[in-house]
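Colleague: What follows is a predicted protein model with its sequence.
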Amino acid sequence: MSSTHPGTALAQPAPDTLQVFRAWFAAVQPAAREPEAMTLATATAAGALAARVVLLKQVDARGFVFYTNYASAKSRALAANPRAALAFYWRETHQQVRVVGRAERVSREESEEYFRSRPIGSRVGAWASRQSTVVGEGDVQARAEKIEERFGEDVPLPEFWGGWRIVPDEVEFWLGKPSRLHDRVRYMRVEGSPDDAPEWKIERLAP
């Protein structure tokens, strides 16, 4: 795209939805306080719904990547029902992106590369926190101290920790306008197109 201005992106949508997302994401960096924050919605196999905010760490050729404990409630839900929705809302620029797609684990090698880039405290925390379990006062800190004693500065990637990728089947871009006449453009994956080079049907939606 020749311009990253969000209005231009919706006036002349590029054929690749991830290209549009990258343009929007780059454009909001100076204005949005935490542009990488996204709401992740999941459902268990029984249909129990949950939503929480996680941080986008990468947008690759296949989709949107975040990292977490594989024993957490969200990971258990994704393992049982590998469908998810994401929502980004950048209040400062009146923009929103909605994603619906399939969840898959990223490779061990990708998780290892990202884990090694984290500060030492975050690596210790990944080991110390048995995410989503009930804990007593001081339990997590005590485990963190034991991890520090065990590994020192060379904290390895835990087997129970890594990345999830949401491979989009649908992406909607929303740009707020006066009088609620918002711009909305939806990308729908063409059935049968490959995950790493999908084709998209592009539609405009009423506000």
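Modeller: Alright, I've got the coordinates. Numbers count the residues shown, from 1 in each chain.
Colleague: Please count neighbours and contacts with C-alpha atoms only from this point.
Modeller: Fine.
Colleague: Kindly provide the distance from the closest residue to Asn81 other than its chain neighbours to Leu78.
Modeller: Excluding the flanking residues, the one nearest Asn81 by C-alpha to C-alpha, 6 or more residues apart in numbering is Ala45, at 5.3 Å. According to C-alpha to C-alpha, to the nearest Å, Ala45 and Leu78 sit 9 Å apart.
Colleague: Would you mind telling me which of those two has more residues around it?
Modeller: Leu78 (23 against 14; other C-alpha atoms under 10 Å).
Colleague: Next one for the comparison:
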Amino acid sequence: MTNESLTLGETQAGDDPFALFGRWMADATASELNDPNAMALATVDPDGLPNVRMVLLKDVDSSGFVFYTNFESAKGRELLASRRAALCLHWKSLRRQVRVRGPIVEVSEAEADRYYASRPLGSRIGAWASQQSRPLASRAELETRIADVEARFGGEDIPRPPHWSGFRVAPSEIEFWADGAFRLHDRIVFRRSGPDEAWRRERLYP
């Protein structure tokens, strides 16, 4: 990739941030060795202290960015309390980054069921066995819970746990960052006041 292709101009950015994100994600899928859909998810706890962790982007369309989790986990509880989140995707090989902020909504039951059914068997078992974010006395305790879930469901289809589903971040802001020489990066941000409003594009100082 040449330095010229790393720059981000207004013509290249266009007027639709989701279209630009789709192109950048396609580039990342072709170039990143592991998990091009990995993203940092930031939330705040009840005391206002930030929390951040890596999750996987599982779907994106004009309504937002989707990921799945245990709703009883720390991030699940924090998201349900604040109804807001921030995301950051960084592709080191491409020297690009995307930041997203906005309110969150739960995905539909049908969406959650579809994605859950597509997961490997071990991941579906784990969704039942893991009391995510809660204290665990030993690895043996977790393995016992896994065995209990396997015995409970046998060879049957494992249904989606009621506490496991997905969130969609409906962005009010999407910022695209392309690395530049001497830290003179390109930063273009799209903002809108509501999901049915038009996007406003603006260039930021690096």
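Modeller: In hand now; what should we look at? The structure presented is a predicted model; accordingly, all values stated were derived computationally and were not measured.
Colleague: For the residue nearest to Asn81 of the first structure, which residues are in contact?
Modeller: Residues near Ala45 of the first structure by C-alpha atoms under 8 Å, 6 or more residues apart in numbering: 77, 80-81.
Colleague: One more pass at 10 Å, please.
Modeller: 76-82 (C-alpha atoms under 10 Å, 6 or more residues apart in numbering).
Colleague: Check Ala80 of the first structure too.
Modeller: 43-46, 74.
Colleague: If we use 6 Å, what do you get?
Modeller: By C-alpha atoms under 6 Å, 6 or more residues apart in numbering, Ala80 of the first structure lies in contact with Ala45.
Colleague: Could you do the one 10 residues further on as well?
Modeller: Contacts here follow C-alpha under 6 Å, 6+ apart; on that basis Trp90 of the first structure touches nothing.
Colleague: Can you give me the distance of it to Glu110 of the first structure?
Modeller: In terms of C-alpha to C-alpha, Trp90 of the first structure sits 28 Å off from Glu110 of the first structure.
Colleague: and if you look at Pro178 of the first structure?
Modeller: Distance from Pro178 of the first structure to Glu110 of the first structure, by C-alpha to C-alpha: 43 Å.
Colleague: more crowded one of those two?
Modeller: The neighbour comparison of Pro178 of the first structure against Glu110 (other C-alpha under 10 Å) goes to Glu110, with 12 against 6.
Colleague: Contact partners for that one?
Modeller: If you count contacts by C-alpha under 6 Å, 6+ apart, Glu110 of the first structure has none.
Colleague: Residue nearest the middle of the second structure, spatially speaking?
Modeller: Centroid-nearest residue in the second structure: Leu57, 3.9 Å away (criterion: C-alpha atoms, centre = their mean).
Colleague: Identify the residues contacting that residue.
Modeller: By C-alpha under 6 Å, 6+ apart, the contact list for Leu57 of the second structure reads 37, 66-67.
Colleague: Where strands are concerned, which of those count?
Modeller: Counting by DSSP state E, the contacts of Leu57 of the second structure place 66-67 in strands.
Colleague: so which of the contacts of Leu57 of the second structure would you say is closest to Glu175 of the second structure?
Modeller: Of all the contacts of Leu57 of the second structure, Asn37 has the smallest distance to Glu175 of the second structure: 16.5 Å, by C-alpha to C-alpha.
Colleague: Any idea how many residues pack against that closest one?
Modeller: Neighbour tally, Asn37 of the second structure, other C-alpha under 10 Å: 17.
Colleague: The spatially closest residue to it that is not a sequence neighbour and Glu143 of the second structure: what is the separation?
Modeller: Nearest-residue entry for Asn37 of the second structure: Leu57, 5.1 Å, with adjacent residues in sequence omitted and distances by C-alpha to C-alpha, 6+ apart. Between Leu57 of the second structure and Glu143 of the second structure the computed distance is 28 Å (C-alpha to C-alpha).
Colleague: Likewise for Thr7 of the second structure?
Modeller: Between Thr7 of the second structure and Glu143 of the second structure the distance is 49 Å, computed by C-alpha to C-alpha.
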